[in-house]
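Undergrad: kindly generate the corresponding structure for this input.
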Amino acid sequence: MHEEPDHGRDEDGFRNRGAEVTRMEAFFDAAFAFAVTLMVISIDAIPNSAQALVEALKAVPAFAASFLLIVLFWRGHADWSRRYGLNDRASQRLGLLMVFLVLVFIYPLRMVYASFFAWITDGWLTASISLDTAYDLRVIFAVFAFAFGSMGLAMYALYRRAWALRDQLGLDPLECLLTRHYRRRWLMIPLFSLASLSINAALPADLGNNFILSLPGLIFFVLEGVQLVLARRMHRATRRLLDAP
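TA: As a prediction, this is how the structure comes out:
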């Protein structure tokens, strides 16, 4: 199935069905911008000395990680909206759920990242909360897994909704292939989050500061590898489809 280039498609191969910005998309963008603003204004005070400035800059890695996570879901929803142009009630509810989750978890996520960077730098990068016990670390990992998994599940549900309406949307074979791929990739987030929560719950309470305590967090590095493998498989499948006679 050899196809000529279609200038109405994005770089992945989807036709643009969401050219007009809906009120839901505008609200979604504003809510995510507000979430970023909340992270910025959460600084306790404006630095008034060189030492205070250095201490404030130590919060940059946690802010950057939180910002990138927000961008991941903002971009994911923007791509989904452009590809399918859905504005039905179910899609609106899922979008509102994502906004709710981001606004609820924005502070906990930043605290998680701040605690993580403080932990891996042995306290050089400061955090607003301290990890004094193994229980504290387990709580941090559990909060991150629940927040990350919930938002990933909402994105998976959006792609599942698009797949259910594939006939009404008129998805062609390439778009069907890509929709299944992105649905699978977003599903990996709640699955790995559930695995992290399960590992966390299964760990003995008397481990102390054993390295095994970090497993609920380290599993998300495995997720990155899985996503890379899925992306390569999608690329090969796409080339086979486009090169087919």
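Undergrad: from now on I want contacts and neighbour counts done on CA atoms only, so please keep to that.
TA: Will do.
Undergrad: ok so Ile199 is a strand residue?
TA: No - Ile199: not assigned to a strand; according to DSSP: H, G, I helix; E, B strand; the rest coil it is helix.
Undergrad: does Gly13 count as helix, strand or coil?
TA: Gly13 is classified as coil under three-state DSSP.
Undergrad: roughly how far apart are it and Leu169?
TA: Computed as C-alpha to C-alpha, to the nearest Å, the Gly13 to Leu169 distance reads 15 Å.
Undergrad: how about Ala30?
TA: Taken as C-alpha to C-alpha, the span from Ala30 to Leu169 is 27 Å.
Undergrad: equivalent analysis for Gln51, please.
TA: Counting by C-alpha to C-alpha, the gap from Gln51 to Leu169 is 57 Å.
Undergrad: of the two, who's got more company?
TA: Leu169 (15 against 10; other C-alpha atoms under 10 Å).
Undergrad: quick one, helices of the chain?
TA: 23-40, 50-57, 60-84, 89-120, 134-164, 166-169, 173-202, 215-243 (DSSP state H).
Undergrad: residue contacts, Ala78?
TA: Taking C-alpha atoms under 8 Å, 6 or more residues apart in numbering, we find Ala78 in contact with Glu25.
Undergrad: the structure of the following sequence is requested for comparison with the preceding one:
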Amino acid sequence: MKLTDQTRESTGFVYRGLSPSRLEGFTDAVFAFAITLLVVSLEVPKTYAELKSMMAGFIGFAFCFAMLVLLWFMHQKFFRRYGLHDTITMVLNSALLFILLFYVYPLKFVFTLTAAIFFGPGVLGDLSDVEGPIMPADAGSEMMTIYGLGFAAVFFLFFMLYRHAWALRDVLHLTPVERWLTREELWATGTMATIGLLSVLIAWLPFPAASAWAGFFYFLIGPAMFVIKYVSRSRLVKKFPERELPAA
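TA: Sure, this is the predicted structure:
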């Protein structure tokens, strides 16, 4: 078969899962349902006040939507690259979807509160029916623990998926370049999971605003991913100057 741009990444990684499977179809449905759970209200607003209240949650929803799209893209890339549908893959994928559906509510809560800090309390919408504070002053560490454990669990399961693909590297006939890129993903997903766990530890340190610092810790994700990708790709070019593309 002659390879085209649709059957291979620009990196040279051959797609082994070009035809979407029932597993991927089910996963797409779960991602769609998770996005539905993020919607402020499933009912059409009947008054302008209800419309304003619903639109107030747009900023938090936008951040959550972007996060879910990122996770969906990572999932799609894995299954396109390796095309695995064995029992271990199905178990890991099912666990990922289970965590995702649980994680969506802490995700929305944290991003909505974060948006309120930067853009004002108006993004929280109508709180007239809420009794007491939105979150107790001493609950920050617990909130960041729930969020951090969910974050770490999601990326740990991605790490395990790539670890499984690495274990099957000979069965999948991965080329040297593909093996290198698989290790790169192991480093990336493992680092993401580690950041989530470290943020949980920071949230419980005995100093003021520990939960806030736990949140700021996630800003390390960008630099960490840049370093991993930059170092990996630089070494890849040196080791494979001609980018040994997989043969057709």
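Undergrad: re the thing from before, can you redo the helices of structure 1 as JSON lines with distance to Ser128 of structure 1?
TA: Listed next are the helices of structure 1 as JSON lines, based on distance: least, C-alpha to C-alpha, whole Å:
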{"stretch": "helix 23-40", "distance to Ser128 of structure 1": "13"}
{"stretch": "helix 50-57", "distance to Ser128 of structure 1": "11"}
{"stretch": "helix 60-84", "distance to Ser128 of structure 1": "11"}
{"stretch": "helix 89-120", "distance to Ser128 of structure 1": "7"}
{"stretch": "helix 134-164", "distance to Ser128 of structure 1": "13"}
{"stretch": "helix 166-169", "distance to Ser128 of structure 1": "47"}
{"stretch": "helix 173-202", "distance to Ser128 of structure 1": "23"}
{"stretch": "helix 215-243", "distance to Ser128 of structure 1": "19"}
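Undergrad: and those, which is most packed in?
TA: Stretch with highest mean neighbour count among the helices of structure 1: helix 134-164 (a mean of 20; mean count of other C-alpha atoms under 10 Å).
Undergrad: can you pull up the most central residue in structure 2?
TA: The residue lying closest to the centre of structure 2 (C-alpha atoms, centre = their mean) is Leu71, at 3.7 Å.
Undergrad: map it onto structure 1.
TA: Residue correspondence to structure 1 (TM-score structural alignment): Leu71 of structure 2 is matched to Phe73.
Undergrad: Gly13 of structure 1 versus that match, what's the distance?
TA: Taking C-alpha to C-alpha, one finds Phe73 of structure 1 at 20 Å from Gly13 of structure 1.
Undergrad: show me the contacts for Thr114 of structure 2.
TA: Residues near Thr114 of structure 2 by C-alpha under 8 Å, 6+ apart: Gly60.
Undergrad: any idea what it aligns with in structure 1?
TA: Match for Thr114 of structure 2 (TM-score structural alignment): Phe116.
Undergrad: map Leu198 of structure 2 onto structure 1.
TA: Under the alignment (TM-score structural alignment), Leu198 of structure 2 maps onto Ala195 of structure 1.
Undergrad: ditto for Pro241 of structure 2
TA: Checking TM-score structural alignment: Pro241 of structure 2 goes with Asp243.
Undergrad: quick check: closest non-adjacent residue to Ser130 of structure 1.
TA: Excluding the flanking residues, the one nearest Ser130 of structure 1 by C-alpha to C-alpha, 6 or more residues apart in numbering is Ser115, at 7.0 Å.
Undergrad: how close does that neighbour get to Ile140 of structure 1?
TA: 8 Å.
Undergrad: same check on Ser128 of structure 1?
TA: Ser128 of structure 1 is 13 Å from Ile140 of structure 1, by C-alpha to C-alpha.
Undergrad: quick check: neighbours shared by the two?
TA: Taking C-alpha under 8 Å, 6+ apart as the criterion, Ser128 of structure 1 and Ile140 both touch Ser115.
Undergrad: and of the helices of structure 1, who's closest to Gly8 of structure 1?
TA: Minimum separation from Gly8 of structure 1 across the helices of structure 1 (C-alpha to C-alpha) falls at helix 60-84, 10.7 Å.
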